[in-house]
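Q: Following is a predicted model, sequence given first.
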Amino acid sequence: MSPRRSHRLWPSGLVPVVLLAAGCGGNDQSTISPGGKAARDIATLWWVMLVGSVVVFAVVLVLVAVVLLRRRALRGAPDLEPRGRVGTWVPVVGGIVVPAVVLAGLFALTLGTLSSTSPASAGSTSLTVQVTGRQWFWDVTYPDAHVRTANEIHIPVGVPVRVEVSSGDVIHSFWVPELNRKIDMIPGRTNTVTLEAMHRGMFRGQCAEFCGLQHANMAFVVVAEPRDEFDSWLATQAKPARPPPNAALENGQQVFLGSGCVYCHTIAGTNASGKIGPDLTHLASRSYIGAGAGANSPGELAGWILDPQHVKPGNRMPGTDLTGPELQDLLEYLESLR
């Protein structure tokens, strides 16, 4: 191969390495950057198996190399070495004893990981959250506090939270890699997983079971915060939307209530009580819209309202034909829902 051609090829050979490094960058939704006890045990098991497999692979390569080099050195020489028990002990130790010890250790470590990732019983946790997967967003309910929100789960730091998951349409899968394993959401069935964060943070979750056109854009966040901040957030979420304090916000509310939005969405304290789409009572307090499709900013929200199919093709929300002033009033009203 000419130097010029090899010079052309070596950058393309780096492409897989660069992609691999890019995939490992950061700690966003990373299974090896645990933020919870269960995820820490899963990551520990993964590292042990990775390092162990690398060591075993390296030892096997060395032994193969030694055998090949020795055979090459002895090729054509008379067999003068007496055959003893060494030839018997090597396969016994290397093929039976060592694998048995390694597998027994991995089995014990796996049992410990299974214990830490098993869901907590209903009576052993002080907080229960119910999550329903829908195409393509997450319906979140705190049954004891009578709170309903969407795509954002708040939990207190250091407290095991029982999360009961189900599906409203097709099979989904609930997964927060930095907190625990994934668990399937099956229509007509309720499964359970426990989330416990070791520190404050925002942990990204994702649907891990193909569920249709927008499966890749079905994300959510788990917000872990100190207990007092969580209690304050939950108390605020339990309140209905406050009445519009001025004429501009009242106009925005009338735009909302006079449109088809009321048949799909709920705003507590008004006659909007739809259950098809996400609850919007405290929409402005959330970080994202459309299950992670965009940031919760006026510009992103305006684009979503006018043409949601352009932002997230296939979702069940139709577009609107609001005038400029109507859209502005509606945005100001929605931004007041905190």
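A: Right, received. Where do you want to start? Here the structure is a predicted model, which means the values were calculated and not measured.
Q: C-alpha from now on. contacts and neighbour counts both.
A: Will do.
Q: mind checking how far stretch 188-206 is from the chain centre?
A: How far stretch 188-206 lies from its chain's middle: 8 Å, per C-alpha atoms, centre = their mean, to the nearest Å.
Q: Would you mark the buried spots in it?
A: Judged by neighbour count using 16 or more other C-alpha atoms under 10 Å, the buried positions of stretch 188-206 are 190, 192-198, 202-206.
Q: Could you dump the residues you listed into a markdown table with secondary structure and distance to Gln253 added?
A: Shown next, in a markdown table, are the buried residues of stretch 188-206 (DSSP: H, G, I helix; E, B strand; the rest coil; distance: C-alpha to C-alpha, whole Å):
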| residue | secondary structure | distance to Gln253 |
| --- | --- | --- |
| Thr190 | coil | 36 |
| Thr192 | strand | 38 |
| Val193 | strand | 38 |
| Thr194 | strand | 38 |
| Leu195 | strand | 37 |
| Glu196 | coil | 38 |
| Ala197 | strand | 38 |
| Met198 | coil | 41 |
| Met202 | strand | 31 |
| Phe203 | strand | 33 |
| Arg204 | strand | 32 |
| Gly205 | strand | 32 |
| Gln206 | strand | 32 |
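Q: Turn the residues you listed into a markdown table, columns for distance to Gly123.
A: A markdown table is the format used below for those (distance: C-alpha to C-alpha, whole Å):
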| residue | distance to Gly123 |
| --- | --- |
| Thr190 | 17 |
| Thr192 | 13 |
| Val193 | 14 |
| Thr194 | 13 |
| Leu195 | 15 |
| Glu196 | 16 |
| Ala197 | 19 |
| Met198 | 21 |
| Met202 | 27 |
| Phe203 | 26 |
| Arg204 | 27 |
| Gly205 | 26 |
| Gln206 | 28 |
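Q: ok, so of those residues, who is nearest Arg162?
A: Checking the buried residues of stretch 188-206 against Arg162 with C-alpha to C-alpha, the nearest one is Thr194 at 4.8 Å.
Q: and that closest one, how far is that from Ala39?
A: From Thr194 across to Ala39, the span is 11 Å (C-alpha to C-alpha, to the nearest Å).
Q: so what sits against both of these two?
A: Listed as contacting both Thr194 and Ala39 by C-alpha atoms under 8 Å, 6 or more residues apart in numbering are 117, 180.
Q: alright, now check it against this:
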Amino acid sequence: MRRLLPLLALAGCSGAQTPLDPWGVQAGHIATLSHVLFWGGGALFLVTMGFLALAILAPAGLRRAMGSHGFLIGAGIAFPVTVLTALLVYSLGVSRALTRPLSEAPLRIEIIGRQYWWEMRYPDLGEGAVTANALHLPAGREVELNLTSGDVIHSVWVPNLHGKMDMIPGRVNRQRLRADRTGTLRGQCTEFCGAQHALMAFDVVVQEPAEFEAWIARQRAPVPEPRTPEERRGMQVFGEAGCGACHAVRGTPWSARIAPDLSRVGSRATLAAGAIPNTHGNLAGWIAAPQDIKPGNAMPAYARSLEGSDLLALATWLGSLR
């Protein structure tokens, strides 16, 4: 068991949600600051413990010297003031570096926090570039996140890319970042916002620029026509059940903005803001009884109003929207 403890500690230094595995410039500054403060604090602790040991175990002459006026002034006032001032100046320099722009024209992305999901918009890339609970970024390009809230105060945090930033109703906070590695990360709400605060996450997908452009093109394009009788029935059920009163599906008559945009929901890795994996069974279960999965969310249950075959057909059509 003792041999496993170091491995468990090292496991927290990498992964899809850790500030100690920076994927970009800003996260690199934060990680460096963390290491400086950690190792610096550790060194100061060892020095303090060394003085304590000397005060207890050293010969009487040395203990008397350590109690002199000059030693107390030097070790008790001058030394900590010097060290803390240096750390303050360094920390302020890191803070300045975090806000320094890396380019003249970053890609703007609007993120709106809601109970309990995320809406992402790409206004620089044309109308219709909207998704939910999945932030796609082009690798190597600086982006500016315009952060706000549609209801209560939220806070967004992607540890591998930047620090936390509050999302306040009626106010837009801006955060610039750049991802330099491709892959999938995880973002999280870090401001208590209600009963399902813990289940308010999103995927961050960092793509090569060409792959990102192809993804944006798919987002803006109308959804494909249903290919099978079951998919056609599912689309019909979507309209008959009133789902379009809250959700948008691009290329159809449904364009509401109350709930997540479902235009490409089949391509998302999770449902309900990271609560469950996006599978056919989970999608049908979410439609049937969302309060059993994520109590307190705004999605109504359809278990009693839809037949089982209609639920499965609806899940099949939504799953085909890729």
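A: Okay, I see it. Bear in mind the structure is a predicted one, so any value in this text is a computation, not a measurement.
Q: Now the TM-score, please.
A: Remark: TM-score between the superposed chains equals 0.90 [TM-score structural alignment, normalised by the length of the second structure]; 314 aligned residues with a C-alpha RMSD of 2.5 Å.
Q: wait, Leu249 of the first structure sits on Glu332?
A: Yes - applying C-alpha atoms under 8 Å as the test, Leu249 of the first structure and Glu332 come out as touching, 6.4 Å apart.
Q: Show me which of those two is the more surrounded one.
A: A direct count of neighbours by other C-alpha atoms under 10 Å for Leu249 of the first structure and Glu332 places Leu249 higher, at 21 against 17.
Q: need the contact list for that one.
A: Neighbours of Leu249 of the first structure in contact, by C-alpha under 8 Å, 6+ apart: 329-330, 332-333.
Q: Repeat that for Pro298 of the first structure.
A: Pro298 of the first structure makes contacts with 331, 335, as judged by C-alpha under 8 Å, 6+ apart.
Q: what's the spacing between the aligned partner of it in the second structure and Gly308 of the second structure?
A: Counting by TM-score structural alignment, Pro298 of the first structure lines up with His280 in the second structure. Applying C-alpha to C-alpha, the value for His280 of the second structure to Gly308 of the second structure is 13 Å.
Q: How about Glu127 of the second structure?
A: Taking C-alpha to C-alpha as the measure, Glu127 of the second structure falls 36 Å from Gly308 of the second structure.
Q: again, but for Gly239 of the second structure
A: 17 Å.
Q: go on, Pro229 of the second structure?
A: From Pro229 of the second structure over to Gly308 of the second structure (counting by C-alpha to C-alpha), the distance is 16 Å.
Q: With neighbour numbers in mind, choose between those two.
A: The residue with more neighbours, out of Pro229 of the second structure and Gly308, is Gly308; 14 against 11, by other C-alpha under 10 Å.
Q: if I pick the aligned partner of the more buried one in the first structure, what's in contact with it?
A: Using TM-score structural alignment, the partner of Gly308 of the second structure in the first structure is Gly324. Shown in contact with Gly324 of the first structure (C-alpha under 8 Å, 6+ apart): no residues.
Q: returning to that earlier point: go through the contacts of Leu249 of the first structure and flag which are in helices.
A: Those of these mapping onto helices are 329-330, 332-333, per DSSP state H.
Q: Can you tell me which of these has the most neighbours?
A: Leu330 (24 neighbours).
Q: so who does it touch?
A: Shown in contact with Leu330 of the first structure (C-alpha under 8 Å, 6+ apart): 249, 251-253, 255-256.
Q: Next one: it from Ala302 of the first structure, what distance?
A: Applying C-alpha to C-alpha, the value for Leu330 of the first structure to Ala302 of the first structure is 9 Å.
Q: rewinding a little: give the PyMOL command for selecting the buried subset of the contacts of Leu330 of the first structure.
A: The PyMOL command for the buried members of the contacts of Leu330 of the first structure (criterion: 16+ other C-alpha under 10 Å) is given here:
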select buried, resi 249+251+252+253+255+256
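Q: nearest to Gly319 of the first structure, of the contacts of Leu330 of the first structure?
A: Phe256 (13.6 Å).
Q: How much space separates the closest one from His265 of the first structure?
A: 10 Å.
Q: can you check Ile153 of the first structure too?
A: 19 Å.
Q: The two: which is more packed in?
A: Comparing Ile153 of the first structure with His265 by other C-alpha under 10 Å, the one with more neighbours is Ile153, at 23 against 18.
Q: Number of residues surrounding the residue nearest to that one when sequence neighbours are not counted?
A: Spatially, and ignoring its direct neighbours in sequence, Ile153 of the first structure is nearest to Val222 (4.7 Å; C-alpha to C-alpha, 6 or more residues apart in numbering). Here the number of neighbours of Val222 of the first structure (other C-alpha under 10 Å) works out to 19.
Q: One more: His310 of the first structure?
A: A total of 12 residues lie near His310 of the first structure under the criterion other C-alpha under 10 Å.
Q: go on, Lys275 of the first structure?
A: Other residues near Lys275 of the first structure come to 13 when the count uses other C-alpha under 10 Å.
Q: Assign the alignment partner in the second structure of it to helix, strand or coil.
A: Superposed on the second structure with TM-score structural alignment, Lys275 of the first structure falls opposite Arg257. Three-state call for Arg257 of the second structure (DSSP: H, G, I helix; E, B strand; the rest coil): coil.
Q: Who are the contact partners of Arg257 of the second structure?
A: Going by C-alpha under 8 Å, 6+ apart, Arg257 of the second structure touches 246-248.
Q: out of those, which one sits closest to Pro123 of the second structure?
A: Pro123 of the second structure lies nearest to Ala248 out of these, by C-alpha to C-alpha, at 16.9 Å.
Q: Just give the nearest non-adjacent residue to the equivalent of that closest one over in the first structure, would you?
A: Mapped onto the first structure by TM-score structural alignment, Ala248 of the second structure lines up with Thr266. Leaving out its chain neighbours, the residue that sits closest to Thr266 of the first structure by C-alpha to C-alpha, 6+ apart is Ser273, at 4.1 Å.
Q: Provide the count of other residues in contact range of that neighbour.
A: Neighbour count for Ser273 of the first structure, taken as other C-alpha under 10 Å: 16.
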